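Trainee: Below are the sequence and a predicted model; questions follow.
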Amino acid sequence: MVEELAQADDAVAACVGGSAWALTEHELIAALDAAHRVEQRLAAVKLALVRELDGRGTALTQGASSTAVWLRERLRLTVPAARRLVDLAARVDAAPAAVREALATGAVSVEHARVIVDTVTAVQTAAGPEVADKAVGVLTDWAGQFDPILMRKLGTRILDHVAPDIADAAAHAALDAEAARATRDRTLTLSEQTDGRLRLTGTLDAEAAALLRAAIAPLSAPTGPDDTRCAGQRRHDALADVCRLALRTGELPDSGGDHAQIVVTTGYDSLARELGVGALDTGPRLTPDTVRRLACDAAILPAVLGGTGQVLDVGRQRRLVTGSLRRALVLRDGGCAFPGCDRPPRWCDAHHIHHWADGGTTTLANAVLLCGHHHRHLHHNDWTVRLAGDGHPEFIPPAWLDPQQVPRRNHYHRRP
C-alpha cells in the first residue's frame, strides 16, 4: 500500500506541475471531476488507516493521550478536526459495507458519507438492518444530486421512501438521534491570540444555548442613550460580567488546589507607584491601569524573583505542591509540560521529578506540571524528565521510540 500511495503521490505531483490553462473547457471540467473523485477515494484510504491506528492503540504507545492528539502532532491538524476524523473513521467502519464502497469508489464525498452514516444509524435503530441497507442505496443516489446540508434535511424523512409503513413511528427516533448528535457535536474552542485575546468558536447544544442567552440577555441591553457599544461588544461585556458573577459566588470547583481566580504578577514597588505593568499567569501583559483596578479587590501574594523574572523560591518544603508554589509552577510551565500536550494548568498535577518517597524535595526545581494522562504515562513508561539549563523541563524519550533520545519540549505553552 505504501508503494501504491507513493505512485499516486507522483501522479498528483505531475498534475500539479501541469498547465491547466492549456486545457479546453470540457477537459477542465473532466479534470476537476477526476480530481474530486481521487480526493474522495484517498479519503476512504485515510479513514481506514486512521481506524487501524486507533484500534491498535498506536497513539497511547507513543505517549499521546488519544489518537486525536497524536494526529494533531503527526498531521498538524486542529484537535477538533482530528477528533472528527477519528469519529468518522470508526463510524464508517461500523456502517454497512455499501457506505465504505460508495466512499472508496468516489461516488460520495466525506461530508456525504458523514450524513449517510448518521441517517443510516438512525434508520437501523428504528427499522432494522434490511431497511438500513435500502436507505444506503437511496442516500447514495441522493449524494449525486444534492449537497450534504440538503441531504441531511431530506434524510429526516428517509423512511417515507424506504419504509413508509413505519415512517411516523420512526420520526420520533430520528428526533432522538438528532438530540444525541447535538450532544456529541457540542464543543467550545478558546484560541489564544498573540496579544492575549481569545477567539471563541464552537457549537452549543439547545440547552446550553438557552442558558447562555438567558444569562447574557439582561446584561447585554444598552445601558442608556449614551451607550455607544455595538451589539457584539455588549454581548462580550455581558459574558465577562457573567464570569465575574460566577467567580464571586465562591462555589466553583477548585483548580489544582486553589480557588478559581485570576493571577497577576507585578512588582510591588511598581504597583505602589502606580507605574507597573503586570502579567497574567496565562501569559498576556496588562497595562498599569488594569493592574491597579484588579489590585483593588485582590490578595497580595509575595514571590521571590531573580533578575530575569524567574521564580526562585516561594515557600517551605512540603509534600503537596499548593498555594504560591503551584502558582509559580503554573507561571513557569503554562500547562502540561509533556511534549505535544496543550492541556491547561487546571487539568494538571504537580509531579516530583525526584520522587518524594526517594528523598525528593517539594521545590520548583523538583516539580513539573503534568496532566493526568501524562502523569500516569511518565510513572509507568520509559520517559524521563529533567530541568534544562534554562530552568524549563525537557523530556527524554525511550530508546525504542527515539534511538538518539533527543530531549523534547512542549511548544504549546508560553515560554519566557
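Mentor: Yes, it's here.

Trainee: drop to CA atoms for contacts and neighbour counts, all remaining ones
Mentor: Will do.

Trainee: which parts of stretch 270-289 are buried?
Mentor: For stretch 270-289, a neighbour-count test (16 or more other C-alpha atoms under 10 Å) marks 271, 276-286, 288 as buried.

Trainee: and those residues, which two are the farthest apart?
Mentor: Of all pairs drawn from those, the widest gap by C-alpha to C-alpha lies between Leu271 and Thr282 and measures 19.8 Å.

Trainee: So which residues of the stretch 151-300 of the chain form helices?
Mentor: 159-162, 167-185, 206-216, 231-249, 268-272, 288-295 (DSSP state H, counting those that start in this stretch).

Trainee: Please identify the most buried of these.
Mentor: helix 159-162 (a mean of 18; mean count of other C-alpha atoms under 10 Å).

Trainee: contacting residues around that one?
Mentor: For helix 159-162, the external contacting residues (C-alpha atoms under 8 Å, 6 or more residues apart in numbering) are 123, 131, 134-135, 166-167, 170.

Trainee: Quick check on those residues: which are buried?
Mentor: Among those, those scoring as buried are 123, 131, 134-135, 167, 170 (criterion: 16+ other C-alpha under 10 Å).

Trainee: Just send those back as a markdown table, with distance to Asp9 too.
Mentor: Putting the buried ones among the contacts of helix 159-162 into a markdown table (distance: C-alpha to C-alpha, whole Å) gives the following:
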| residue | distance to Asp9 |
| --- | --- |
| Val123 | 38 |
| Val131 | 40 |
| Lys134 | 36 |
| Ala135 | 35 |
| Ala167 | 46 |
| Ala170 | 45 |
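
Trainee: what about versus this one:
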Amino acid sequence: MDHRYTTSGEEFPSPGELRALIHNTAALSDADLVAAVTAVEALGRVVDAARVRLAGEVDTRSARGADDRLSARYGCRNGVELLERTTRASSRSINARIRLDKHTRPRVSLTGEELPARFPHVGEALRDGALGLDAAHEITTALGKAQDRADPVQWDAAEATTVAYATGTLDEQAGMIPPTFAEVEVHARTWATYLDQDGPEPDAERAARNRGLTLGVIRDGVVPLRGSLLPEVAAGLQRLLDAHLNPAVRFTPTVDPEDRDENTAWSSDEVVDDPRTNAQKRHDVLAVIIQAAAKAIETPTLGGAAPTLVVTVAEDDLHNPTAAARIDGTPVPVSTAHRIARTGAVQKVIHDSTGRIVRLGTPERVFNAHQRRAITARDGGCIIPGCTIPAAWCEIHHVDEHANGGPTHTDNGVLLCWWHHHNLDHSGWDVRMRVGTPVIKAPPWIDRRGIYRPARSTLTRP
C-alpha cells in the first residue's frame, strides 16, 4: 500500500505521489508547484533527520571500544565505511551526519551518568522536521566556537533563540515570512560574537586552528589542492618557488642559436622562452620539491621502505597507447605510467585480466649514490638550456631507455628536472650521449638545423 506520512501536524506525499510528481512537474500550476516544493522540502527535513540519527547510531555501535562492533560484523573497518557501502553517499556527507548526531545526541560521562546533548534545542527541532541540515550545521558550528568561553545560561538561551528564529516560532515572528538560510547564518554568528566574552581568538591561535591542506578528487585529469598555510610555512614555500621562478630575472638571448656550430656548448646567453604559465611552473617546482623530500634520508619510511609510488597496469595494456594504468587507484594513460617509472621512485606492478600479479618491477635499475654524485659533478643541474633547477632536485634520465637495454651507467645518465624529464618525448628537446657526455638538440622553432650540441657542463665551463 502507498501511505501518506504525517509528522508534527504536517502531511507529506506518499512515495507513489512523489514518483508521479517527478514526471509531471511541467503540468503543475504555479500555486501547485510552490506548494509541492514546500511539501517535499518538509519531507526532506524529516528524511535528513532520520539519516543523521541512523548514521550516528551506526557509528556508535561501531565504536572501537564497543563489544562485537557492528562494522566488523559486516566486514567493514569502521562505521563510516559501513555507511558508505550501504548508502552510497560520500564520506564527507556521512561524517557531517555523524558529527551532527554527536552534537544533538544525549551524552554519557566517564562514570556512566547520562548528560544532556550539547545542542538539545537543535536536536529537538531536527527530530521534529522543523530544522533543515544546513541551518543545523550552521548553528552548531557558529555557537560551538563560543561555547567554551560563554556563560552557560546565556549560551543555552542563544541556542534556543536561534533555533526558534530559524524555525519561525519566535513570538515576534508571528505573521512574518520565515527567514532564509542567509538570515539564520547572520543571526547565529551575531549570537556567537556576543557570547564570546574573551573577544576574538588571538591571531596566532586562530591561525593555528584554521591551518590545513586537502587533496580533492581527480577531475579532468588533475587533483584540486585546497588549504590554508601558516605564514612561516607559506614563506618557506615561497622562498623555494622564488629560488627558481624569480620574476625579476629575465634573459634576452644575445646570440641566435643557429649561429653556433655543433661543437659549441649551450651557454647562458642562449636561454630560450619557457611555454609554461607561472601557475604551471609553480606546480612543477612543487613536484620537484616532493620528489626531493621523498628521497631525503630524514624522510619517514612506510613499512620500513622509502615512500614509493606504485603504478599498476594490466599485462594486455602494456603496449596499448590508449589503455589506462592506475596510480593509487586513479586512472592515468599507460604512457604516463611508463614515463614516471623511469624516475626510480616508482614501482610498476603488472597484472593479468584476473588480477593476478604476473610481474613486479624493482628499483634495482636506479642510479646509485656514487653514480649520482658523478653525474651531478658533470651536469650541475638540469641540462636543458635555460632551466635553473639544481642537481639536488633533478631526476636522472636513462638516455637509452632501461626497458630497451640501456645500462644504468654514468655514460647513459643525465640530470633533468621533473618537467623536462616527464615531457622530453613531446617537448621537442632531444638528448644523446657522445663519448660519455650529453649533447642536446633544440626544438625546430629554436634551431631549424636539428643539430646536437654539447650540454653546458660544470666540468668544462669557466
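Mentor: Happy to help now that I have it. What you see is a predicted model, and the numbers here were worked out from it, not measured in a lab.

Trainee: hmm, back to that, pick out whichever of the buried residues of stretch 270-289 of the first structure sits closest to Leu88 of the first structure.
Mentor: Scanning these for proximity to Leu88 of the first structure, where the rule is C-alpha to C-alpha, the winner is Thr282, at 33.9 Å.

Trainee: Verify the contact between that closest one and Leu331 for me.
Mentor: Yes - the pair Thr282 of the first structure / Leu331 is scored as a contact, 7.3 Å apart, by C-alpha atoms under 8 Å.

Trainee: still on that earlier bit, mind checking the helices of the stretch 151-300 of the first structure for the one nearest to Thr223 of the first structure?
Mentor: Here helix 231-249 is closest among the helices of the stretch 151-300 of the first structure (C-alpha to C-alpha), at 9.5 Å.

Trainee: Longest helix of the first structure, counting residues only.
Mentor: helix 25-56 (DSSP state H).

Trainee: And the residue nearest to Gly372 of the first structure when sequence neighbours are not counted, how close does it get to Asp281 of the first structure?
Mentor: The spatial neighbour of Gly372 of the first structure that comes closest, neighbours along the chain excluded (C-alpha to C-alpha, 6 or more residues apart in numbering), is Cys348 at 6.3 Å. From Cys348 of the first structure over to Asp281 of the first structure the distance is 14 Å, taken as C-alpha to C-alpha, to the nearest Å.

Trainee: Then Asp33 of the first structure?
Mentor: Noted for Asp33 of the first structure: a distance of 52 Å to Asp281 of the first structure, by C-alpha to C-alpha.

Trainee: Over to Arg248 of the first structure?
Mentor: Applying C-alpha to C-alpha, the value for Arg248 of the first structure to Asp281 of the first structure is 20 Å.

Trainee: Next: Thr194 of the first structure.
Mentor: In terms of C-alpha to C-alpha, Thr194 of the first structure sits 15 Å off from Asp281 of the first structure.

Trainee: With Ala217 of the first structure instead?
Mentor: 31 Å.

Trainee: Arg197 of the first structure too?
Mentor: 14 Å.

Trainee: cool, Met151 of the first structure as well?
Mentor: 47 Å.

Trainee: For Glu41 of the second structure, what is the corresponding residue in the first structure?
Mentor: Aligning on TM-score structural alignment places Glu41 of the second structure opposite His36 in the first structure.

Trainee: Next up, the contacts around that match.
Mentor: Gly106 are the contacts of His36 of the first structure under C-alpha under 8 Å, 6+ apart.

Trainee: now with 10 Å?
Mentor: Counting by C-alpha atoms under 10 Å, 6 or more residues apart in numbering, His36 of the first structure makes contact with 30, 42, 106-109.

Trainee: Between all of the residues you listed, which two are separated the most?
Mentor: Of all pairs drawn from the contacts of His36 of the first structure, the greatest distance, 18.3 Å, lies between Ala30 and Leu42 (C-alpha to C-alpha).

Trainee: From the centroid of the second structure, which residue is nearest?
Mentor: Residue closest to the average C-alpha location in the second structure (C-alpha atoms, centre = their mean): Leu215, at 1.1 Å.

Trainee: contacting residues for the aligned partner of it in the first structure?
Mentor: Counting by TM-score structural alignment, Leu215 of the second structure lines up with Thr189 in the first structure. Thr189 of the first structure makes contacts with 79-80, 198-203, as judged by C-alpha under 10 Å, 6+ apart.

Trainee: and Ser66 of the first structure, what pairs with it in the second structure?
Mentor: Ser66 of the first structure maps onto Asn78 in the second structure, by TM-score structural alignment.

Trainee: now His43 of the first structure, nearest residue through space, not along the chain?
Mentor: Careful, residue 43 of the first structure is Ala and not His. Val110 (7.0 Å).

Trainee: And the one you found, how far from Ala22 of the first structure?
Mentor: 31 Å.

Trainee: try Ala221 of the first structure
Mentor: Using C-alpha to C-alpha, Ala221 of the first structure is found at 59 Å from Ala22 of the first structure.

Trainee: These two: which has the busier surroundings?
Mentor: Ala221 (14 against 9; other C-alpha atoms under 10 Å).

Trainee: how about that one, what does it touch?
Mentor: So Ala221 of the first structure contacts 227, 229, 231, 234-235, 238 (C-alpha under 10 Å, 6+ apart).
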